[in-house]
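Chemist: Coordinates for the following, if possible.
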Amino acid sequence: MFYNNINKQIINMSYGNVGYMFVGDKSIEFYRDPITFVNKQMQEHDTRIFQSRLLNKPTIFLGTIQGVQDLVGECSHNFEMGYKVFMHGLYGDNVVFSEGEEAKRLRDVLHCIFQPDNVQQFNNKLQDLIVKHFSHMDTGTEISAYERFKHFATELSFSIFLDVVPDHSDEVNELLSQLITTHWHGIISVPLSLRMPYWGSKSGYNKAVEAKGKLIEIIRDRLEKANKGDFLHRITEAGFQNQTEVENHLLLFISALVPKAFASILTSFTLALSGQDKSSQRHQACVDSKYLDHVLLEVQRLWPPFFGGRRLTRKSCVLDGIQVQQGTAVIYMTHAAHRDPKVFPDPEEFKPERWEENGDELEKLLCCYGGGKRKCIGIQLIKKIIKEVCTFMLSNYDWTVSSDQDLEYKWLPVSRPKGQLMARFVEKLA
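Modeler: Sure, this is the predicted structure:
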């Protein structure tokens, strides 16, 4: 077997060194604690780019900004998406799995849907749900920040993308929440079911397929009831080739991944500005919109919602000086790249001021939501939602997080502090 009987042999490549070969597959070690795994390899071999074996495939891990920029930029045509084999059955054809001209066609359609004027039309729904979920957090007791944010983002997703009116559709919201949770659990079990069946049962995947079918039925029902001017009407008129494309993209938009990502960022923001010692930063972020932008960039730099992304090499190329061979898998590690000391001095420190100079250029180097041609199309909507929620919180509350809580992070499948992260919110005096 490839790499068997090879121990600590330096990989000599014409363009550079990716560290050491490893004996055996490291999937279990990686999935148990990806950050510890990656940091250990980077420290042991004194490199932010190294090679291991994951999902029974030779895999190069990228932990430099330049490596990620090469991957998602000028070298992107040398790679194909690495998750289609795991996720396509539960999502169907959509922009995430498309390549070449097909990807360009779908992205052009989606850009029309998420252009700034259309994003602004979501504002009333956003403001109504912010008031509903965050107007009464001064309860005198601690609340789970992550669960509160996830509940909000879930309802917002249904409201925006399925035109569900939250106050009038509690039963619909509850059913949808249950279905997207079941669907998501099947998605995250797929790699394990395919490669390591002793980690999980395939019944989770079967349940997810059933949930997908029920979600598609609901989507079709909502499309039939769409009113002119609503999002569902606009998406049918956007230029997709058929209704199946519309349905598959709506399924993607309401995936549990979306509220989990929002909840991750908002929870990290809550943690970053928690406590009396952060009162001056909260005040500055409340009165200075630009400073709030810098705070949010720093939150996303330190605690990106997604660990990274996977690609498969279809044509050999060079990434940050390292030759990558055809057939190799490549994982770009957002958490590590965002801590690249060549780009971000004092990388472990929370320093919003680092964005004051050349902030726009630095922001382009973040890969929270992918990068290059495959960067998330809804980025403007994402930024608007996050900033509006944070502005409301800063305007209305001070907050603390219990000092005795375990504030370590779990990183897969979506990053968030371990446990419930119980926070106490106190309403500001008028």
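
Chemist: Could you use CA atoms for every contact and neighbour count after this?
Modeler: OK.

Chemist: can you give me the strands for this protein?
Modeler: Counting by DSSP state E, the chain has strands at residues 10-13, 16-20, 49-54, 57-62, 79-81, 143-144, 308-313, 317-319, 322-324, 329-333, 397-401, 409-410, 416-417, 422-427.

Chemist: Among these, show me which one is buried the most.
Modeler: strand 329-333 (a mean of 25; mean count of other C-alpha atoms under 10 Å).

Chemist: re earlier: switch the strands of the chain over to TSV; also include distance to residue 354.
Modeler: Below are the strands of the chain laid out as TSV (distance: least, C-alpha to C-alpha, whole Å):
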stretch	distance to residue 354
strand 10-13	36
strand 16-20	30
strand 49-54	25
strand 57-62	23
strand 79-81	33
strand 143-144	30
strand 308-313	23
strand 317-319	27
strand 322-324	29
strand 329-333	21
strand 397-401	24
strand 409-410	23
strand 416-417	24
strand 422-427	27
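
Chemist: Ok, which of these comes nearest residue 272?
Modeler: strand 397-401 (10.0 Å; C-alpha to C-alpha).

Chemist: helices or strands next to that closest one in the packing?
Modeler: On a contact count with 3 or more C-alpha pairs under 8 Å, 6 or more residues apart in numbering; DSSP states H and E, strand 397-401 meets strand 422-427.

Chemist: Contacts made by the strand it packs on with the rest, please.
Modeler: 137-145, 396-402 (C-alpha atoms under 8 Å, 6 or more residues apart in numbering).

Chemist: this one as well, want them side by side:
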Amino acid sequence: MTATRTYRLGTAPGGIPFLGNALQIFRNPLTFLPDLRHRGDLVRLKLGRETVYMAVTHDVVQEVLHNPRVFDKGGEFIEKMRLLLGDGVGTCSATTHKRQRRFIQPAFQKAKLERYSTVMQERVGELVDSWHDGQRIDVGTELSKLTARVTAQAMFSSDIGAEAIAEVQRCFPVVWKGIYRRMILPVPLMHSAPTKSNKAYHEALAGLERVISEMVAAYRADPRKDRDDILSILLSAKDEETGEGLTDEGVRDELMTILAAGVETPASGLTWAFYLLGQNPDVERELLEEVDEVLGGRTAGFDDVASLPYTTRVATEALRMYPPVWFITRRTTQDTTLAGHPIPGGTSILFSPYALHRDPDLFHDPNEFIPDRWLPENVRKLPKNAPIMFSGGSRKCLGDVLANHEMTIALASIVARYRLRPVPGHTIRPVAKAELTTGPLPMTVEGRG
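Modeler: Predicted structure coming up:
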């Protein structure tokens, strides 16, 4: 890469003693990070006392993604995510990733995707049946309930019960918030103090642990072979070389990883999609035309996805503009170079899908909601691997196809029955924590009968 082009090394502005640029990222990340492209292709920042580097432009981000043994999972975001996810496939090191991926890969085969899509079809049908014309809902809350139920049923073939699902829904936002604080403000004393927020974080993490451990124990005590779910796949998986299976801790880590990805990512993406549809009536009109022609008011299923290309493009464009995983970190395993510049071993490397997706050198009119930018003829004009909403390289998310299917099925099924109308006077401010969310998004349910 660096043999044909010189890449700029810059320094982020506005650092302050002791915290460096941490407060800028914490308070205003969605402006601060995209603006760093004016500083360089690779930009030096300070997080606390640590010097870190942000890969800003497409080529430099790809260099990080396609050298996973040098730019390994690590840095503040990953290290704090390990508080929740342990050593699962999303956070493990490059040296064990291939082994971890083999354990969980069978859960994402095509036949399994069909089953999970059927679960989404059933659960979204129940959701829209529970709404009525004129009802005001918080879209994010409703869709988080939906994806929590879908993910739970995919993980556990038997219903884990309303209490357990409610515990997951209650705990996840609190844990995400706590992890983000620990990532951006790396001051250990701040997070060990007996404050209300720290207490809530530890209680929420314990709640998630309890749900997982109880289900693993129940399955180990009753190892039936007829369960068709992710937990059974993990418990029966064996290492190809040693013949050993996952420990309870290993199963717990993978289930936590699936919960994190399966609950928050599609719920956040769908919430943004409905917000954007409310702001773009021409897009909504075209979406409704396709959905009405294909579904005629019924709930979508797995076989309908291929007939809903515009719906899929709407979902993809929502993920481009507001990728749930908006901020990612790596750590160098040795002295190396990045964008032609020397980087010491043990250095944190940052990159932001949100910032990259707002780069006008990569996407034309990047702040505009344009689903047709994902038409095949337009995708071919983009640099290879331009969208990174599911990361990239060998560490690309295993559940990307599943997330796209679930979002298409849910989006189509909801708009087949209802339009979600913005509440007059309500404005949103994107909330960039461990996931990029809309914050509260009240909308009015309008029946299309």
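
Chemist: coming back round to it: which one of the strands of structure 1 lies closest to residue 126 of structure 1?
Modeler: When these are ranked by proximity to residue 126 of structure 1, the top entry is strand 397-401, at 19.0 Å, counting by C-alpha to C-alpha.

Chemist: okay, that closest one sits on what stretch of structure 2?
Modeler: Using TM-score structural alignment, strand 397-401 of structure 1 lines up with residues 418-422 of structure 2.

Chemist: Mind reading off the mean deviation between that stretch and structure 1?
Modeler: Here the mean offset of stretch 418-422 of structure 2 against structure 1 after fitting is 1.9 Å, by mean C-alpha distance after the TM-score superposition for structure 1.

Chemist: tell me which residues in stretch 401-412 of structure 1 are buried?
Modeler: For stretch 401-412 of structure 1, the neighbour count (16 or more other C-alpha atoms under 10 Å) marks 401, 407, 410, 411, 412 as buried.

Chemist: Any chance of those in CSV with distance to residue 228 of structure 1 as columns?
Modeler: Below are these laid out as CSV (distance: C-alpha to C-alpha, whole Å):
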residue, distance to residue 228 of structure 1
401, 45
407, 47
410, 43
411, 41
412, 40
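
Chemist: Now do the same for residue 9 of structure 2: its match in structure 1.
Modeler: Here residue 9 of structure 2 is matched to residue 18 in structure 1, going by TM-score structural alignment.

Chemist: What residues does that match make contact with?
Modeler: Residue 18 of structure 1 sits next to 10, 11, 12, 47, 49, 50, 51, 60, 322 when contact means C-alpha under 8 Å, 6+ apart.

Chemist: Residue 52 of structure 2 now?
Modeler: Residues near residue 52 of structure 2 by C-alpha under 8 Å, 6+ apart: 44, 45, 46, 347, 348, 349, 350.

Chemist: To which residue of structure 2 is residue 80 of structure 1 aligned?
Modeler: In structure 2, residue 80 of structure 1 lands on residue 72 (TM-score structural alignment).

Chemist: Around the residue lying closest to residue 314 of structure 2 once chain neighbours are set aside, how many other residues sit close by?
Modeler: Closest residue to residue 314 of structure 2 apart from its sequence neighbours, by C-alpha to C-alpha, 6 or more residues apart in numbering: residue 371 at 5.0 Å. Using other C-alpha atoms under 10 Å, residue 371 of structure 2 has 18 neighbouring residues.

Chemist: What's the match for residue 371 of structure 2 in structure 1?
Modeler: So, by TM-score structural alignment, residue 371 of structure 2 is matched to residue 352.

Chemist: any idea how far its match is from residue 358 of structure 1?
Modeler: 13 Å (C-alpha to C-alpha, to the nearest Å).

Chemist: on that earlier part again, can you pull the contacts of the nearest residue to the match of residue 9 of structure 2 once chain neighbours are set aside?
Modeler: Distances taken as C-alpha to C-alpha, 6+ apart put residue 50 closest to residue 18 of structure 1, at 4.4 Å, once the chain neighbours are dropped. By C-alpha under 8 Å, 6+ apart, residue 50 of structure 1 lies in contact with 18, 19, 20, 41, 42, 60, 61, 62.

Chemist: Just give me the match in structure 2 for residue 50 of structure 1.
Modeler: Aligned partner of residue 50 of structure 1 by TM-score structural alignment: residue 43.

Chemist: Can you give me the buried ones in the biggest helix by length in structure 2?
Modeler: In terms of residue count, the longest helix belonging to structure 2 (DSSP state H) is helix 196-221. Neighbour-count burial for helix 196-221 of structure 2 flags 198, 201, 204, 205, 207, 208, 209, 211, 212, 215, 216 (criterion: 16+ other C-alpha under 10 Å).
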